[in-house]
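[1] would you be able to build a 3D model of this:
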Amino acid sequence: MTAKTQLTGELTQQRVPELLTQIGTLAAATEIDLSGVTRTDSAGLALLLEISRRSHHRPVRFVRAPEQLRALAQFFGIAALLRLT
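    Below is the predicted model of the structure:
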């Protein structure tokens, strides 16, 4: 069974602390839909890395990543690590 979830809105320094309270649920997902993300900064990328780290060696798929998020991940050299689609 594939556990899917979706992240929406901003993944920014202001919102990441709120999302960290849900880190257990997010890390339990096998697929996270990012199509509803409207803006991302480095804190948002750090959140995605933390979700990957806490996924207990099970790959999390980040799907439908917006162009701005993919471009930022590419800039920081972590796009391949996050396996964004």
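
[2] C-alpha only now, for contacts and for neighbours.
    Noted.

[3] biggest strand in the chain by residues?
    Counting by DSSP state E, the longest strand found in the chain is strand 31-40.

[4] quick check: buried residues in that strand?
    Within strand 31-40, the residues scored as buried using 16 or more other Cα atoms under 10 Å are Glu31, Ile32, Asp33, Leu34, Ser35, Val37, Thr40.

[5] to compare against the first, here's another:
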Amino acid sequence: MLVLPSELMQREATACLHMLVQGLRSQPDAVVVADAAALTSFDSSALAVLLECRRQAHASGKTFGVKHLHPRLRELAALYGVGELLPATP
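    As a prediction, this is how the structure comes out:
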């Protein structure tokens, strides 16, 4: 499972993405789950990071889901029309 930090703003996005992609590549499972439970402070960069993780997972033949996505971030994803690209995972 990939774990998002408590803060994910534009200034942290590149480093966070690098860390998450490394974790994604090291996971042998066919399903990659990002746990966003700790994420409390974010901007739209968080969506960009999650979408790139999804792209990387799919490029590796894996599926991608998000667990505990903050309601405001889910609303932002829906507003941008990408909500269905970040499916909730139990």
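
[6] for the two chains, what TM-score is obtained?
    With the length set by TM-score structural alignment, normalised by the length of the first structure, the two chains reach a TM-score of 0.81; 82 aligned residues with a Cα RMSD of 1.7 Å.

[7] the longest strand of the first structure against the second structure, how far on average?
    With mean Cα distance after the TM-score superposition for the first structure, strand 31-40 of the first structure departs from the second structure by a mean of 1.1 Å once superposed.

[8] could you work out the most separated pair of the buried residues of strand 31-40 of the first structure?
    Greatest spatial distance among the buried residues of strand 31-40 of the first structure (Cα to Cα): Glu31 and Thr40, at 18.6 Å.

[9] how about the aligned residue in the second structure for Ala71 of the first structure: what's its closest non-neighbour residue?
    In the second structure, the residue matched to Ala71 of the first structure (TM-score structural alignment) is Glu75. Spatial nearest neighbour of Glu75 of the second structure, chain neighbours left out: Gly83 (7.9 Å); criterion: Cα to Cα, 6 or more residues apart in numbering.

[10] count the residues that sit near the match of Ala71 of the first structure.
    Glu75 of the second structure: 14 surrounding residues under other Cα atoms under 10 Å.

[11] show me where the second structure has strands.
    For the second structure, applying DSSP E gives strands covering 2-3, 7-8, 31-35, 41-42, 63-67.
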